[in-house]
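I need the structure of the sequence given here:
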Amino acid sequence: MQSRPKSEFQSWLVAIFFGIIIAFFCREFVVSPLVVKGASMMPTYENQDVIIISKISDIDRFDHVVFKAPYEDEYYIKRVIGLPGDTVEMKDDILIINGIEYEEPYVNRSTDNPFQKRITENFTLEELTGESKVPENYLFVLGDNRLRSSDSRHFGLISMDAILGESKFRIYPIRELKVFWGAEEKRIN
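As a prediction, the model looks like this:
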């Protein structure tokens, strides 16, 4: 009679052990939660939003990626603008990638300064990084809140090795629950 409760207890221990191993594996190699800090991606993300990042996604243009910050022990979240081989330019607040103009409906265009005519200054990739095209294994990233974002305009290209993952879900606040699938690109012409 004693062996049945002991056997049931052992099976529960085995199930709990394997559950912990699977959860650890998933968090380390598949998905992970993260808290957004700061306003650099407003209005897409607010300060203290909780997101789930996929560590196994292929990165595409306009995806939101989380990466190790170049000069501090933090993680940043930014939007991928330039992929390897791309040319990138900003002219009169219009994003131009490989000679094609794109709308950027995700950019925060509100400003307290009535004299602020542009949200993003004019630049070319070469002016910022010394590269005419985004090199292999690198990305060019920008924040959605351009007036308050430290991004590739300031610290240069991001190595693919620094990428932690791609944001797939916003799970908190609950009323702002959102799934991010596919690029939000839209050509102007």
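
From now on I want contacts and neighbour counts done on CA atoms only, so please keep to that.
Fine.

Does the residue minimising distance to the centre of the chain fall in a helix, a strand, or a coil region?
Taking Cα atoms, centre = their mean, the centroid of the chain lies closest to V65, which sits 2.2 Å from it. Classification of V65 using DSSP: H, G, I helix; E, B strand; the rest coil returns strand.

how about it, what does it touch?
V65 makes contact with I59, I77, K78, R79, V80, I163, L164, G165, E166, S167, according to Cα atoms under 8 Å, 6 or more residues apart in numbering.

Following up with a second sequence; could you model it the same way so I can compare the two?
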Amino acid sequence: MIKKSSSAVRSTFEWVGTIAVSLVIAGIIRVFLFSPYDVHGASMEPTLINDEKIIVNKWSYRMHEPAYGDIVVFHAEEGRDFIKRVIGLPGDRIEIKKGKVYRNGKMLNEPYIQGTTYTRDDARTTVVPKGSLYVLGDNRENSRDSRDLGAIPLSRVVGRADVVVLPIKHTKLLTGQEAVGSR
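Reported below is the predicted structural model:
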């Protein structure tokens, strides 16, 4: 009877130990590598829809710099996290004229935007400062982005949105590179 009791205690400790190690590993993955985020609002439609859940890769920008077209999550000034598309990198000159976005004098091909876009702040030119990004929502008329917030410091970027995971029927990889070209 004593053997069964000590065996049960040992088994319980092993089970608790396994759960504790699993929780620590899951915590490390969530804090340092990948995190789920909910999409709130329509600012990234049609690419991302309200209430979708995405996975954000927090490690990617430790390996390389953000690229044109990446969809990033960043800490906004008012303490909320925003999801937007990278349009400009440090040193780029961004201008919006008649609803079209120009980077360094060349109009961007933006196939992820549906229909006609009437972008506010036409004719305002911005040079992206060192250590910052210029980001816009895909739904330009319903987005708070660099037009309002200014360039976003890289230090406020959480990571790159890599995949939509929920709802299941919306699951897709988010590459973005073919949409706006590469540096």
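
Translate the residue nearest to the centre of the first structure into the numbering of the second structure.
Matched by TM-score structural alignment, V65 of the first structure corresponds to V72 in the second structure.

With adjacent residues omitted, what lies nearest to A69 of the first structure?
Counting by Cα to Cα, 6 or more residues apart in numbering, Y75 is the residue found nearest to A69 of the first structure once chain neighbours are left out, at 5.2 Å.

Could you do G165 of the first structure as well?
G165 of the first structure sits nearest to K55 (Cα to Cα, 6+ apart), 4.4 Å away.

Would you agree the one you found is in contact with C26?
No: applying Cα atoms under 8 Å as the test, K55 of the first structure and C26 come out as separate, 9.4 Å apart.

Helices along the first structure, start to end?
Per DSSP state H, the first structure carries helices over the ranges 3-29, 125-129, 152-155.

Which other helices and strands does the shortest one contact?
Applying 3 or more Cα pairs under 8 Å, 6 or more residues apart in numbering; DSSP states H and E, we find helix 152-155 of the first structure packed against strand 138-142.

Mean deviation, the strand it packs on versus the second structure?
Its aligned residues in the second structure lie a mean 0.6 Å from strand 138-142 of the first structure after superposition (mean Cα distance after the TM-score superposition for the first structure).

Could you tell me where that strand falls in the second structure?
Under TM-score structural alignment, the match for strand 138-142 of the first structure is residues 132-136.

Can you give me the neighbour number for Q10 of the first structure?
For Q10 of the first structure, the count of nearby residues is 12 (other Cα atoms under 10 Å).

Now check the second structure for the residue matching it.
In the second structure, the residue paired with Q10 of the first structure is F13, using TM-score structural alignment.

Tell me which residues touch that match, please.
Counted by Cα under 8 Å, 6+ apart, F13 of the second structure has zero contacts.

repeat that with 10 Å
Each residue near F13 of the second structure by Cα atoms under 10 Å, 6 or more residues apart in numbering is listed here: S7, I19.

that older thread, give me the nearest residue to the residue nearest to the centre of the first structure, chain neighbours excluded.
Nearest to V65 of the first structure is E166, by Cα to Cα, 6+ apart, at 4.4 Å.

I figured that neighbour was touching R61, is that so?
No: look at E166 of the first structure against R61 with Cα atoms under 10 Å: they stay out of range, at 11.4 Å.

anything in contact with each of these two?
Counting by Cα under 10 Å, 6+ apart, the common neighbours of E166 of the first structure and R61 are R79, V80.

Stretch 31-50 of the first structure maps to which residues in the second structure?
Under TM-score structural alignment, the match for stretch 31-50 of the first structure is residues 34-53.

Check which residues of that stretch are buried.
Of all the residues in stretch 34-53 of the second structure, those buried under the rule 16 or more other Cα atoms under 10 Å are 34-35, 37-45, 47-49, 52-53.

likewise stretch 129-147 of the first structure?
So for stretch 129-147 of the first structure, counting by 16+ other Cα under 10 Å, buried means 129, 133-135, 138-147.

In JSON lines: those residues, plus distance to E185 of the first structure.
What follows is these, written out as JSON lines (distance: Cα to Cα, whole Å):
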{"residue": "T129", "distance to E185 of the first structure": "24"}
{"residue": "K133", "distance to E185 of the first structure": "20"}
{"residue": "V134", "distance to E185 of the first structure": "19"}
{"residue": "P135", "distance to E185 of the first structure": "22"}
{"residue": "Y138", "distance to E185 of the first structure": "20"}
{"residue": "L139", "distance to E185 of the first structure": "17"}
{"residue": "F140", "distance to E185 of the first structure": "16"}
{"residue": "V141", "distance to E185 of the first structure": "14"}
{"residue": "L142", "distance to E185 of the first structure": "14"}
{"residue": "G143", "distance to E185 of the first structure": "15"}
{"residue": "D144", "distance to E185 of the first structure": "13"}
{"residue": "N145", "distance to E185 of the first structure": "17"}
{"residue": "R146", "distance to E185 of the first structure": "17"}
{"residue": "L147", "distance to E185 of the first structure": "21"}
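
Fine by me, thanks again.
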